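1. Fold the following and give me the result.
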Amino acid sequence: MSTPVRRHRGAIQDRPLGWARNPLTEFDQLLGEMSGLMESTVGGAAPAVAWTPLADVTESDDAFHVEIEIPGVKSKDINVEANGQELVVTGEIKEKERKGVLRRSTRRTGSFEYRLRLPGEVDTEKINARMSDGVLNIAVPKAEVARPRHIEISEKSESPESEG
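-> As a prediction, the model looks like this:
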């Protein structure tokens, strides 16, 4: 007895072997082969950044404020750098040593990186960063040139004395 096949415009299409088990198996194999090829061609590269933390960026008249969620990270494991208009926050959440069998893990570990290009000129000398309750708060003051300035408008009064 033969197995049924689906005919599509005169062509016979068979389901690939293993399709029912895991549809991404071929993709995983291809990705592994490509990684091996890249490593053999270029050499061992630095490990890629695993994830980007969640953040909020707000702007006030005198500064940009960045709040980055990185719970469980110690401030000594975080690096904040400013280069021109770009702010870069990098660090690592170290995996805890555990006893027993780990049954499930959904917490993020490993290296992280957050990059932000600010839309205006900033004063990199006065950047302030503080850690509180797993949130890194960074205040990036705007440069004096970039701050909005209110211009007073004077009215010229028309007096008969000025006309001669």
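
2. going forward, measure contacts and count neighbours with C-alpha atoms only.
-> Fine.

3. need the helices for the protein, in chain order.
-> 25-42 (DSSP state H).

4. Need the nearest residue in space to residue 77, chain neighbours excluded.
-> residue 91 (5.5 Å; C-alpha to C-alpha, 6 or more residues apart in numbering).

5. Within its local environment, how many residues does that neighbour see?
-> Residue 91 has 20 neighbours, counted by other C-alpha atoms under 10 Å.

6. Pull the contacting residues for residue 88.
-> Applying C-alpha atoms under 8 Å, 6 or more residues apart in numbering, one finds that residue 88 lies in contact with 80, 81, 82, 113, 114, 115, 116.

7. can you do 7 Å?
-> 80, 81, 82, 114, 115, 116 (C-alpha atoms under 7 Å, 6 or more residues apart in numbering).

8. Over to residue 61?
-> 147, 148.

9. Distance check, the residue nearest to residue 77 against residue 71.
-> Per C-alpha to C-alpha, to the nearest Å, residue 91 is found 12 Å from residue 71.

10. now the other sequence, so there's something to compare against:
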Amino acid sequence: MTLPVRRGEGLGTLARWDPFREIEDAWTRMGNLLGDVIGGVEGRPARLLGGMVQPVDIEETEDAFVIDLDLPGVRREDISVDLRDNELFVTGEIKERERTGVLRRRSRPVGRFEHRIAVPGDIDPESVHATLADGVLTIRLAKAKRSQPKHIEISTGPEGQGTGPEGQS
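-> Predicted coordinates for the structure are as follows:
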């Protein structure tokens, strides 16, 4: 059985056709085209297709916001977590590992990343905790006491008196 080939960069050179490489090249060209059309944000290139967007879950509990951000292969020393007002900034770098062989395909992201999360409530900045385990960064943002729900029990007035206007003398 023969495999399809395509002409290489130089005259007369043949290379094995790689359909995955063709798809990756098309995605790259499309991303560059869209980046040229809509531009980047604050001088950064637009990364719409195949960009570095990490999966994130945001959970609201009664007393906190819990954020789980997937960062596989990223070391704790390469991540920075900052809180400004009600916005959480997670920045860092996915470093490329040293390779000894020929890289035949690359689809894993490398380089700097930034993730901004607007938190929909007041936060106690002194009660923020972050942990990194099994490639998942978990950030627990405790709600400020004034924004936590509180159940108010309704009591009756002194015996024989109501609490409403009709119980007043």
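
11. before we move on, back to that, show me just the buried residues among the contacts of residue 88 of structure 1.
-> Using 16 or more other C-alpha atoms under 10 Å as the burial test, the contacts of residue 88 of structure 1 include 82, 114 as buried.

12. Columns distance to residue 149 of structure 1 on top of the contacts of residue 88 of structure 1, output as JSON lines?
-> Shown next, in JSON lines, are the contacts of residue 88 of structure 1 (distance: C-alpha to C-alpha, whole Å):
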{"residue": "80", "distance to residue 149 of structure 1": "30"}
{"residue": "81", "distance to residue 149 of structure 1": "28"}
{"residue": "82", "distance to residue 149 of structure 1": "25"}
{"residue": "114", "distance to residue 149 of structure 1": "31"}
{"residue": "115", "distance to residue 149 of structure 1": "29"}
{"residue": "116", "distance to residue 149 of structure 1": "25"}
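
13. So which of the contacts of residue 88 of structure 1 is the closest to residue 123 of structure 1?
-> residue 82 (9.6 Å; C-alpha to C-alpha).

14. how close does residue 88 of structure 2 sit to residue 141 of structure 2?
-> For residue 88 of structure 2, the distance to residue 141 of structure 2 - C-alpha to C-alpha - is 10 Å.

15. Of the two, which one has the most company?
-> residue 141 (24 against 18).

16. what's near enough to touch residue 110 of structure 2?
-> With contact taken as C-alpha under 7 Å, 6+ apart, residue 110 of structure 2 is in contact with 94, 95, 96.

17. For PyMOL, what selects the buried ones among the residues you listed?
-> Entered in PyMOL, the line below selects the buried ones among the contacts of residue 110 of structure 2, by 16+ other C-alpha under 10 Å:
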select buried, resi 94
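
18. Would you format the contacts of residue 110 of structure 2 as JSON lines with distance to residue 106 of structure 2 included?
-> Conversion of the contacts of residue 110 of structure 2 to JSON lines gives the following (distance: C-alpha to C-alpha, whole Å):
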{"residue": "94", "distance to residue 106 of structure 2": "14"}
{"residue": "95", "distance to residue 106 of structure 2": "14"}
{"residue": "96", "distance to residue 106 of structure 2": "11"}
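
19. quick check, nearest of the contacts of residue 110 of structure 2 to residue 46 of structure 2?
-> Nearest to residue 46 of structure 2 among these, with distances taken as C-alpha to C-alpha, is residue 94, at 18.1 Å.

20. Next one: the corresponding residue of structure 1 for that closest one relative to residue 99 of structure 1, how far apart?
-> With TM-score structural alignment as the criterion, the equivalent of residue 94 of structure 2 in structure 1 is residue 93. For residue 93 of structure 1, the distance to residue 99 of structure 1 (C-alpha to C-alpha) stands at 19 Å.
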